[in-house]
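[1] below: sequence and its predicted model.
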Amino acid sequence: MNQISDTSYQHSNERTHKQVIVIRKDLKMRQGKSVAQGSHASMRAALCRGRVEGNELRIPLDADIGPWLLGRFTKVCVHVPDEAALLDIYNRAKEAGLPCALIQDAGLTEFKGVPTHTAVAVGPSLNEAVDRITGELPLL
């Protein structure tokens, strides 16, 4: 079995693929909480095409995830003002057929026990495709 090494990125100098992580600004999450929610979104979007076979997760290296996973895993973090804007980004990404994930926190440590949408990841996919959805959002 081939393994992904720490130097895999050296084989891809082009920055053609990326993932954008979108965080809700209105929640005023602690920094650690915000990072965790963005990480959940990133992982879910990247792994959602995988399938479990025995004790292994198999992820097809398709045109979206292959160059990203074997390249530099470029990620950009941006923010939206509220839940409506977060859901709009998620729905537009889904409609465009892009890999994406919406995270709903259970509310166990923040949000007073109320399940709350916190983050979305769009991609990995071609930069241009992701930018059509997230290109105007301000950096976090």
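    Looks like it came in fine. On a predicted model such as this, the values are computed, not experimentally measured, just so you know.
[2] use CA for all of it now, contacts and neighbours both
    Will do.
[3] need the longest helix for this structure.
    Across the chain, the longest stretch assigned as helix under DSSP state H is helix 31-47.
[4] any idea which helix or strand comes after it?
    strand 51-53 (DSSP states H and E).
[5] included below, for side-by-side comparison, is a second structure:
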Amino acid sequence: MGASNFTQVISVGVVSFLTGYYVHQWLNSKSSRPRTRSSIRKVTSSSEESTEESFEEDSDDEGIDINSTSLNEIPGEVRMTLVVRQDLKMGKGKAAAQCSHATLALYKKITNPQSDAYNPDMVRRWEYGNGQAKITLQVPNEDEMDTLFAQAISLGVNAYVVHDAGRTQIAAGSATVLGLGPAPKLVLDQITSELKLY
């Protein structure tokens, strides 16, 4: 590996670490505030059949809209990645419902003309280029999920964390699935290449 490649790898690592650290600190400061019904858009799931309610909480992690238009120049397959937490021991149906919430939330972000995340070119590539490809991966715990979230933001990839309503298998407010994209596979692999399939 050349010196310039090594320097680039170190630079990306440092930037990712610092971004993750500061996003984590910011998210922790937000989550200590009391819950409200009007502060942000949040999807929650109340059962494995993916019943949705409009429970909203003052935690701005899901409200960050990223302008991903710079990724339009990157060639290749465009996909969405859904990262499922393993420490929660969700059933397959529960995990499927949570993944559905993440998919819909990301799609709403990227197709909303009033959102900073609006990117119709990326949507077209994802929808028509390879049939709305999605991949599900697993992450061991919430800390690792937070790190992936920060890496995605630092690379210009939209990210969304689904929190559960807590009516069935897991505690209310638990971060269950991290949705990433749609974005070029080349960029998503920089974030998730170490993860195993779910």
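    Thanks, I have the structure now. Computed from a prediction, not measured in an experiment: that's the story for all the values here.
[6] next, the buried residues of the longest helix along structure 2.
    The longest helix of structure 2 (DSSP H) is helix 3-31. Across helix 3-31 of structure 2, burial judged by 16 or more other Cα atoms under 10 Å covers Val15, Ser16, Phe17, Thr19, Gly20, Val23, His24.
[7] quick one: residues contacting the second one.
    Taking Cα atoms under 8 Å, 6 or more residues apart in numbering, we find Ser16 of structure 2 in contact with Ala150, Gln151, Ser154.
[8] excluding covalently adjacent residues, which one is nearest to the counterpart of the second one in structure 1?
    Structural correspondence for Gln151 of structure 2 with respect to structure 1 (TM-score structural alignment): Arg92. With Cα to Cα, 6 or more residues apart in numbering as the measure, Ile133 is the residue that lies nearest to Arg92 of structure 1, at 6.7 Å, once sequence neighbours are left out.
[9] show me what the one you found aligns to in structure 2.
    Match for Ile133 of structure 1 (TM-score structural alignment): Ile191.
[10] returning to what we had before: the match of Gln151 of structure 2 sits in which helix or strand?
    Per DSSP H and E: helix 83-95 holds Arg92 of structure 1.
[11] run a quick neighbour tally on Tyr198 of structure 2.
    Tyr198 of structure 2 is flanked by 15 other residues according to other Cα atoms under 10 Å.
[12] ignore what I typed, I meant Leu27 of structure 1.
    By other Cα under 10 Å, neighbour count at Leu27 of structure 1 equals 16.
[13] spit out the contact partners of the alignment partner in structure 2 of it.
    Counting by TM-score structural alignment, Leu27 of structure 1 lines up with Leu88 in structure 2. Residues near Leu88 of structure 2 by Cα under 8 Å, 6+ apart: Ile170, Thr176.
[14] checking Leu88 of structure 2 next. Helix, strand or coil?
    The three-state assignment at Leu88 of structure 2 reads coil, by DSSP: H, G, I helix; E, B strand; the rest coil.
[15] run through who's touching the longest helix of structure 1.
    Surrounding helix 31-47 of structure 1, the residues in contact under the criterion Cα under 8 Å, 6+ apart are 19, 21-23, 59, 65, 99-103, 105, 118-124.
[16] what is the mean deviation of it from its aligned residues in structure 2?
    Compared with structure 2 after fitting, helix 31-47 of structure 1 has a mean deviation of 1.0 Å; criterion: mean Cα distance after the TM-score superposition for structure 1.
[17] by how much does the lengthiest strand in structure 2 deviate from structure 1 on average?
    Using DSSP state E, we find that the single longest strand of structure 2 is strand 175-184. Comparison of strand 175-184 of structure 2 with structure 1 after fitting gives an average deviation of 0.7 Å (mean Cα distance after the TM-score superposition for structure 1).
[18] who are the packing partners of that strand?
    Contact partners of strand 175-184 of structure 2 among helices and strands, from 3 or more Cα pairs under 8 Å, 6 or more residues apart in numbering; DSSP states H and E: strand 78-85, helix 92-111, helix 120-124, helix 142-154, strand 159-163.
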